[in-house]
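Trainee: kindly return the folded structure for what I paste below:
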Amino acid sequence: MGRMSRESVSAEQLPEYAERVLEVAELIPPGRVMAYGDIAEWIGEGGPRQVGRVMALYGGAVPWWRVVRVDGVLLPGHEQRALGHYRAEGTPLRTAARSAAGRLPKIDMARARWDGGAGGGADEGAHI
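Mentor: Next up is the predicted model:
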């Protein structure tokens, strides 16, 4: 997913903002997701684009598939890898839609979105 893993970047090289984003990504329970903007709101800094940039550069060492677009569309170029993770974790998905990559499901954001609270099971349906 990301060009660099956290292990390949020393603590001094990893920007503090990136470290905070990656820490939140690691907290997301299996079967749940947070949108890029949700993470920005959680840490109180930046926005969806800044979080997306961090994930693109450094997200390979964290569960990157749990950080998603707010519309639930799978990450372009990584759809099949992400879909494998979602199915293995029981992440709620919606009916497949026609896309440039073929017929791919979307994440059911109403059921899969995690608000950072305790519990975090995919069937609890927490919202932000």
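Trainee: going forward, measure contacts between C-alpha atoms and count neighbours the same way
Mentor: OK.
Trainee: so Leu74 is in which element?
Mentor: Taking DSSP states H and E as the definition, one finds Leu74 inside no helix or strand.
Trainee: leaving out chain neighbours, which residue sits closest to it?
Mentor: Spatial nearest neighbour of Leu74, chain neighbours left out: Lys106 (6.2 Å); criterion: C-alpha to C-alpha, 6 or more residues apart in numbering.
Trainee: need the contact list for that neighbour.
Mentor: If you count contacts by C-alpha atoms under 8 Å, 6 or more residues apart in numbering, Lys106 has them with Gly72, Val73, Leu74, Leu93, Arg94, Thr95, Ala96, Ala97.
Trainee: so the first one: helix, strand or coil?
Mentor: Going back to what we said before, that points to Gly72. Classification of Gly72 using DSSP: H, G, I helix; E, B strand; the rest coil returns coil.
Trainee: please give the structure of this sequence too, so both can be compared:
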Amino acid sequence: MREPVDPADVDEAVFDVVERIPPGRVSTYGAVGRLVGVGPRRVARALSSGGGAVPWYRVLRADGTCAEPVRVRQLALLSAEGVPARDGRVDLSAVGWP
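Mentor: Sure thing, here's the model as predicted:
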């Protein structure tokens, strides 16, 4: 039987991975989740509830788009780091991490 995982530990693991995404690069909720061992929705929940101290804006949907509530701010922050976006979509094959 597996030991229950403390949600705060999952959040910290997500934050640790997101902090490793280099400036000018992006990752996806799914890629971060695979590194941590959780699903993409759990990554999104961690970032939305307490990810303000990490570069949350470097994490995108699997199709390279931003979550609607933060889309304008996220695209502006990514643009400031030199991440190109076309029609609100980032080319993950060009700037994806890892």
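Trainee: work out the TM-score between the chains.
Mentor: Here the TM-score for the pair of chains, by TM-score structural alignment, normalised by the length of the second structure, is 0.87; 93 aligned residues with a C-alpha RMSD of 1.5 Å.
Trainee: which of the contacts of Lys106 of the first structure show up in the second structure as well?
Mentor: Contacts from the contacts of Lys106 of the first structure that recur in the second structure, judged by both residues aligned by TM-score structural alignment, their matches' C-alpha atoms under 8 Å, are Gly72, Val73, Leu74, Leu93, Arg94, Ala96.
Trainee: among those residues, who's most crowded?
Mentor: Gly72 (21 neighbours; other C-alpha atoms under 10 Å).
Trainee: that one against Arg111, yeah?
Mentor: No. Using C-alpha atoms under 8 Å, Gly72 of the first structure makes no contact with Arg111, being 11.0 Å away.
Trainee: got the contact list for the residue most central in space within the second structure?
Mentor: Taking C-alpha atoms, centre = their mean, the centroid of the second structure lies closest to Val59, which sits 2.2 Å from it. The contact partners of Val59 of the second structure, taken as C-alpha under 8 Å, 6+ apart, are Val18, Val26, Ser27, Thr28, Tyr29.
Trainee: hmm, try it at 6 Å
Mentor: Val26, Ser27, Thr28 (C-alpha atoms under 6 Å, 6 or more residues apart in numbering).
Trainee: just Tyr57 of the second structure next, same as before
Mentor: Gln74.
Trainee: hang on, it in a helix?
Mentor: Yes. Assessed by three-state DSSP, Tyr57 of the second structure belongs to a helix.
Trainee: how about it, what's its partner in the first structure?
Mentor: Counting by TM-score structural alignment, Tyr57 of the second structure corresponds to Trp65 in the first structure.
Trainee: how far away is that match from His85 of the first structure?
Mentor: Using C-alpha to C-alpha, to the nearest Å, Trp65 of the first structure is found at 7 Å from His85 of the first structure.
Trainee: on the three-state scheme, Glu19 of the first structure is what?
Mentor: Per three-state DSSP, Glu19 of the first structure ends up helix.
Trainee: what's the counterpart of it in the second structure?
Mentor: Checking TM-score structural alignment: Glu19 of the first structure goes with Glu12.
Trainee: go on, Pro76 of the first structure?
Mentor: Checking with TM-score structural alignment, Pro76 of the first structure has Glu68 as its match.
Trainee: so who does its match touch?
Mentor: Per C-alpha under 6 Å, 6+ apart, neighbours of Glu68 of the second structure: none.
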